[in-house]
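Novice: could you work out the structure for the sequence below:
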Amino acid sequence: MTSALLISDVMMPGMTGVELAIHFRRTQPECKVLLFSGQASTADLLEEARSEGYDFDLLSKPVHPADLLAKLRV
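Specialist: As a prediction, the model looks like this:
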């Protein structure tokens, strides 16, 4: 069985990683999403997504490889 996984930074040119994650979830509801961010403003974007029914995992940058692997195993 294959699982879809989206790994993205939150702050990107053109669209946020949260917007990208919502798009993926609309087309692939089972897609796991892992977002990275080094900015405090990310909390507002995630809260807005949660209010729309989307809950995404977030790792703060810099990301330690062990933390990344732990999230991927879940």
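
Novice: CA only for contacts and neighbour counts going forward, please
Specialist: Noted.

Novice: and stretch 18-37, what's buried?
Specialist: 18, 20-22, 24-25, 32-37 (16 or more other C-alpha atoms under 10 Å).

Novice: show me where the chain has strands.
Specialist: 5-9, 32-37, 57-60 (DSSP state E).

Novice: the longest one vs strand 5-9, what angle?
Specialist: Right, strand 32-37. For strand 32-37 against strand 5-9, the angle by axes from the mean of the first three to the mean of the last three C-alpha atoms, to 10 degrees is 10 degrees.

Novice: here is the second sequence; please produce its structure so I can put it next to the first one:
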Amino acid sequence: MNLAHAAPAAVDEGMTCTVADGWWSLDPERPSQPEPVKVVKLKSLTTGEPGVWVQPARGKLTDQQMHIALRRLSDCH
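Specialist: All right, here's what the predicted structure looks like:
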């Protein structure tokens, strides 16, 4: 089994990225859509997979942080 992950080439704290399946979407008609997030901290998941702590850039959860797999990020700048 190949466990290779297609993570962004260069991600650093403070960058803004997109999570393609943002479940915290603002649109009730589309409960999962691309959502912008701010990278707060780089930290592996408990499984050892590369991970990041992110904070949503819009909506009701902008004061919350989530620990997700690095491979879920795209369009980082």
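
Novice: can you give me the TM-score here?
Specialist: Here the superposed chains carry a TM-score of 0.25, computed using TM-score structural alignment, normalised by the length of structure 1; 44 aligned residues with a C-alpha RMSD of 5.0 Å.

Novice: could I get the strands of structure 1 as CSV with distance to Ala49 of structure 1?
Specialist: Formatted as CSV, these follow (distance: least, C-alpha to C-alpha, whole Å):
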stretch, distance to Ala49 of structure 1
strand 5-9, 15
strand 32-37, 13
strand 57-60, 12
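
Novice: ok so, going back, out of the buried residues of stretch 18-37 of structure 1, who's nearest Asp9 of structure 1?
Specialist: Phe36 (4.6 Å; C-alpha to C-alpha).

Novice: list the buried residues of whichever strand or helix holds Asp21 of structure 2.
Specialist: Using DSSP states H and E, Asp21 of structure 2 maps to strand 16-22. Neighbour counts over strand 16-22 of structure 2 (16+ other C-alpha under 10 Å) mark 16-19, 22 as buried.

Novice: for the next helix or strand after that strand, packing partners?
Specialist: Toward the C-terminal end, the helix or strand that comes next after strand 16-22 of structure 2 (DSSP H and E) is strand 33-42. On a contact count with 3 or more C-alpha pairs under 8 Å, 6 or more residues apart in numbering; DSSP states H and E, strand 33-42 of structure 2 meets strand 16-22, strand 51-56.
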